[in-house]
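Participant: Got a predicted model here, sequence first, then my questions.
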Amino acid sequence: MKLTFLGTGAGRPNKTRNVTAAALQLPEPACSWWLFDAGEAAQHMLMQLPLKLSKLSVVCITHLHGDHLYGLPGLLSSRSFDGGVDPLRLFGPRGIRAYIETTFKLTGTVLDYELIIEELDEGCTGILYEEDGCKLVAAPLEHRIPCFGYRVIEPDAPGRLLTGKLEALGVPKGPLYGKLKRGETVTLQDGTIVRPTDVIDGKLVGRIVTILGDTSPCANAVKLAEGADLLVHEATFAAGMEEKARAFGHSTTMDAARTAKEAGARRLIMTHFSGRYSLEDLSGLREEAASLFPSADVATDFAVFEVERRKMG
């Protein structure tokens, strides 16, 4: 599982930073990917990556500000030209349906696949969608207009099979290996009972990735980020600019670090930087957050962050 940033700027693009979009690649067997926000030129950024639009299965829009949305109609249209025929699910605040349907009607755009639009409201709870075991959850945040954060939860998986133990117990290679790997107990021809715990090296803990939209510090941000292996949090402004951040419904580097710490996240990636900050300024922004939350980092366009599985037992 890996997360690639297609844009890390706030408000408008500049020469070194596009506006918000991020692609999350799911592990096998899905091998599909989900897109979080689609700022202007999102599909142009995708052309630089090995990601195919035909493999895109879910789009999650955090809110309807243009720097998170203007690239969506073109991207959805291009998916048809890129061989996309499988259904695509689009999640976003109320109004996303009208935006897409009006744009397509006025431009005469016709898709070659089914677009399933699901609008979210302030009371959304529970699992929105599940794909090969990966669950999608959303909750409202604090911004100037309705805005949501998303949490992706991967299921636990068994560890590797201990072939030495399998051979010692006389388990023949083939279907029985698969049953044990799936957590099923098997009985051999001589009556020997072999349990998965006897021949599997612990378990791999499911990964959690939390991607928040624009937000001021709030309880739902912490809740969505609880125990996350990777938390993506906006840091529009530097520390000390909390008053300005609140006025526009945003956060500072220290706000992001505080949320990560309270949530018990394992890693924090900051994004959505104001145009006042150059690439050279990012190391200073990272250091601000790291003073409170050491596992803090900053995103740049095309940066890729691997999310590794942890083993238990």
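Facilitator: Structure received.
Participant: Only C-alpha atoms from now on, for both contacts and neighbour counts.
Facilitator: OK.
Participant: Check the secondary structure at Thr210 for me.
Facilitator: strand (DSSP: H, G, I helix; E, B strand; the rest coil).
Participant: if I pick it, what's in contact with it?
Facilitator: Neighbour list for Thr210: Gly149, Tyr150, Arg151, Val152, Leu224, Ala225, Ala228, Leu230, Leu231, Val232 [criterion: C-alpha atoms under 8 Å, 6 or more residues apart in numbering].
Participant: What ranges does the stretch 151-300 of the chain have for its helices?
Facilitator: 163-168, 175-181, 196-199, 219-225, 242-247, 253-263, 282-290 (DSSP state H, counting those that start in this stretch).
Participant: Next up, a structure to set beside the first:
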Amino acid sequence: MQITFLGTSSGVPTRSRNVSSIALRLPQRAEVWLFDCGEGTQHQLLRSDVKISQISKIFITHMHGDHIFGLSGLLASCGMAGNVSRMDIYGPTGLADYLDACLRYSETRLAYTLKVHKIKPGLVFADDEFSVSCAPLKHRVTAHGYRIEEKDRPGKFDVQKAIALGIPSGPIFGQLKQGKTVTLPDGRQFDGKDFCGEPQAGRKVVYCTDTIYCDSAVELAKGANVLIHEATFAHQDSDMAYQRLHSTSTMAAQVALNAGVNDLIMTHFSPRYAPGNALQLDDLLKEARSIFANTHLAHDFMSFEVDAK
């Protein structure tokens, strides 16, 4: 499970940072899920090692332009590339109408199935390996944070024990790895649980932007391996944060601390902290680490491996 940051600026792009988008790579199934899609996201994808052809789902937090203006262009490019058969998009009320207008007025016809799902707090998606849920955030428009949970995985399979007992390899090993009970042709019966170590806890990633500090973000992030949280402003600019309903670095750190996460990655930075200005992003990092030590600053094309802990 790997996170790649495609855009880490707020509001407008800068020379070194594009607007919001992250890619979550699910290597065990060669699949990529995108979270937000600001203008220029497809250009960022071309400059990264994330394959556009592997994108199957896109989750939108809210309808502000720096989170959605790249969506119709990316969908059109996926259609012209001819290597996408279906795309599922999840987001708030209005997203389907917005996309319909963009595609209709540009006379773009997609050669694949596009399904837009209107989200509400709670479970958004689930399959045998993953689930995605969302919760409301506190912003100027309706906004949601997302929680991606990997289901617990079977523990390590003891191959040597199985061989010592004369169990033939192949499909039977696979069944035992899944914890199933198998019966051999000679009548012997084995429980897969006796051959597997302790189950490995599934990894959990939470994405919260745009929002000011709120209890629902803390609840959504409880026990996560990684929390990605906006930190638009420095602590000394908290007045602007309250006016615009964005977070400061210290608010993001407080969410991480109260939720008991392993790692906090801050993103969605105001251009006012660009190099050369009196206050810079390293100052925001120091502020956050004074509250939550395992804090990291995201930058465009940064990749972060999510470890199970």
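Facilitator: Happy to help now that I have it. Being a predicted model, the structure only gives us computed values, none of them experimental.
Participant: just to revisit the earlier point, columns distance to Gly133 of structure 1 and mean neighbour count on top of the helices of the stretch 151-300 of structure 1, output as TSV?
Facilitator: As requested, the helices of the stretch 151-300 of structure 1 are arranged in TSV below (distance: least, C-alpha to C-alpha, whole Å; neighbours: other C-alpha atoms under 10 Å):
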stretch	distance to Gly133 of structure 1	mean neighbour count
helix 163-168	27	12
helix 175-181	16	15
helix 196-199	20	18
helix 219-225	18	22
helix 242-247	37	15
helix 253-263	23	24
helix 282-290	33	19
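Participant: Out of these, the one nearest Glu131 of structure 1 is which?
Facilitator: helix 219-225 (19.0 Å; C-alpha to C-alpha).
Participant: Where in structure 2 does the closest one fall?
Facilitator: Aligned using TM-score structural alignment, helix 219-225 of structure 1 spans residues 215-221 in structure 2.
Participant: mean per-residue distance, the matching stretch to structure 1?
Facilitator: Stretch 215-221 of structure 2, aligned to structure 1 and superposed, deviates on average by 1.0 Å (mean C-alpha distance after the TM-score superposition for structure 1).
Participant: so which of the helices of the stretch 151-300 of structure 1 comes closest to Glu130 of structure 1?
Facilitator: Closest among these, once you apply C-alpha to C-alpha, is helix 219-225, at 16.7 Å.
Participant: which outside residues touch stretch 228-243 of structure 2?
Facilitator: With C-alpha under 8 Å, 6+ apart as the test, stretch 228-243 of structure 2 has contacts from 10, 205-212, 246-252, 264-270, 283-284, 287.
Participant: and if you look at stretch 187-201 of structure 2?
Facilitator: Contacts of stretch 187-201 of structure 2 (C-alpha under 8 Å, 6+ apart): 151-159, 161-162, 175-183, 308-309.
Participant: Cross those residues against strands and list the overlap.
Facilitator: Among the contacts of stretch 187-201 of structure 2, the members found in strands (DSSP state E) are Thr181, Val182, Thr183.
Participant: neighbours around the last one, how many?
Facilitator: Burial of Thr183 of structure 2, expressed as a neighbour count using other C-alpha atoms under 10 Å, amounts to 11.
Participant: Could you do the first one as well?
Facilitator: Residues near Thr181 of structure 2, counting by other C-alpha under 10 Å, number 15.
Participant: Which position in structure 1 pairs with it?
Facilitator: Using TM-score structural alignment, Thr181 of structure 2 sits opposite Thr185 in structure 1.
Participant: Let me know whether its match touches Leu176 as I believe.
Facilitator: No. Here Thr185 of structure 1 does not reach Leu176: they are 9.2 Å apart, not a contact under C-alpha atoms under 8 Å.
Participant: residues in structure 2 aligned with stretch 136-146 of structure 1?
Facilitator: Per TM-score structural alignment, the counterpart of stretch 136-146 of structure 1 in structure 2 is residues 132-142.
Participant: Now do the matching stretch: distance to the chain's middle.
Facilitator: Distance, stretch centre to chain centre, for stretch 132-142 of structure 2: 15 Å (C-alpha atoms, centre = their mean, to the nearest Å).
Participant: Just the terminal-to-terminal distance for that stretch.
Facilitator: Stretch 132-142 of structure 2 has an end-to-end distance of 18 Å (criterion: C-alpha to C-alpha, to the nearest Å).
Participant: how much space between Leu51 of structure 1 and Ala23 of structure 1?
Facilitator: For Leu51 of structure 1, the distance to Ala23 of structure 1 equals 9 Å [C-alpha to C-alpha].
Participant: More neighbours: those two, which one.
Facilitator: When neighbours are counted by other C-alpha under 10 Å, Leu51 of structure 1 and Ala23 differ, and Ala23 comes out ahead with 22 against 14.
Participant: May I have the secondary structure class of the more buried one?
Facilitator: strand.
Participant: so how far is Thr4 of structure 1 from the nearest residue to Phe5 of structure 1 once chain neighbours are set aside?
Facilitator: The shortest distance from Phe5 of structure 1 to any residue other than its chain neighbours is 4.4 Å, reached at Ala22 (C-alpha to C-alpha, 6 or more residues apart in numbering). As judged by C-alpha to C-alpha, Ala22 of structure 1 and Thr4 of structure 1 stand 6 Å apart.
Participant: Looking at the two, which is more packed in?
Facilitator: Neighbour tally, Ala22 of structure 1 and Thr4, criterion other C-alpha under 10 Å: the higher count belongs to Ala22, 26 against 21.
Participant: my guess is the more buried one contacts Trp33, does it?
Facilitator: No. Counting by C-alpha under 8 Å, Ala22 of structure 1 stays clear of Trp33, with 10.3 Å between them.
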